[in-house]
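> Structural data only, the sequence is not supplied:
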């Protein structure tokens, strides 16, 4: 069986993604090079964490 992280760990990963997006936005506001990459990586982390949370929740409904 697949072993997914707990909801707490997924939520912390989601918060890390939010932090990266905020840092990327602040750096973009100051025209720092590579700031768009921070935002893009943060959004990707958020997307993966949310997909895993929804999948884990849906899998728990079947049981």
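Alright, I've got the coordinates. The structure displayed is predicted, hence computed values, not measured ones.
> going forward, measure contacts between C-alpha atoms and count neighbours the same way
Will do.
> for the most centrally placed residue in the chain, helix, strand, or coil?
Centroid check for the chain by C-alpha atoms, centre = their mean gives residue 46 as the closest residue, at 2.1 Å. Look at residue 46: counting by DSSP: H, G, I helix; E, B strand; the rest coil, its state is helix.
> before we go on, here's another structure to hold up against the first:
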């Protein structure tokens, strides 16, 4: 996994727990999961194009 061994992963996990605290880990995990889910959703959806006519331009053209 990314060239990391088990000892490196444990050290990183201990540093994260030390910095953020044990109680904040579920919040961080759920926030990260939601961010990844929204990114995947946005990358899979096609771009939306607004094709509604501009009524202001049409009303000005009719007056002229």
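Yes, it's here. As the structure is a prediction and not an experimental result, all values here were calculated from the model.
> TM-score for the pair, please.
In this superposition the chains share a TM-score of 0.40, using TM-score structural alignment, normalised by the length of the first structure; 33 aligned residues with a C-alpha RMSD of 3.3 Å.
> State the distance from the residue nearest to the centre of the first structure to residue 15 of the first structure.
8 Å (C-alpha to C-alpha, to the nearest Å).
> picking up where we left off before, so the residue nearest to the centre of the first structure is in contact with residue 12, correct?
No - under the contact definition of C-alpha atoms under 8 Å, residue 46 of the first structure does not touch residue 12, with a separation of 10.2 Å.
> report the longest helix in the second structure, please.
helix 25-44 (DSSP state H).
> ok, and what's touching that helix?
residue 17 (C-alpha atoms under 8 Å, 6 or more residues apart in numbering).
> tell me which residues in that helix are buried?
By 16 or more other C-alpha atoms under 10 Å, helix 25-44 of the second structure has no buried positions at all.
> could you point out which element follows that helix?
Using DSSP states H and E, the next helix or strand after helix 25-44 of the second structure towards the C-terminus is helix 55-63.
> In three-state terms, how would residue 42 of the first structure be classified?
helix.
> so which helix or strand takes in residue 16 of the second structure?
Using DSSP H and E, residue 16 of the second structure falls in helix 6-20.
> Alright, I will stop here.
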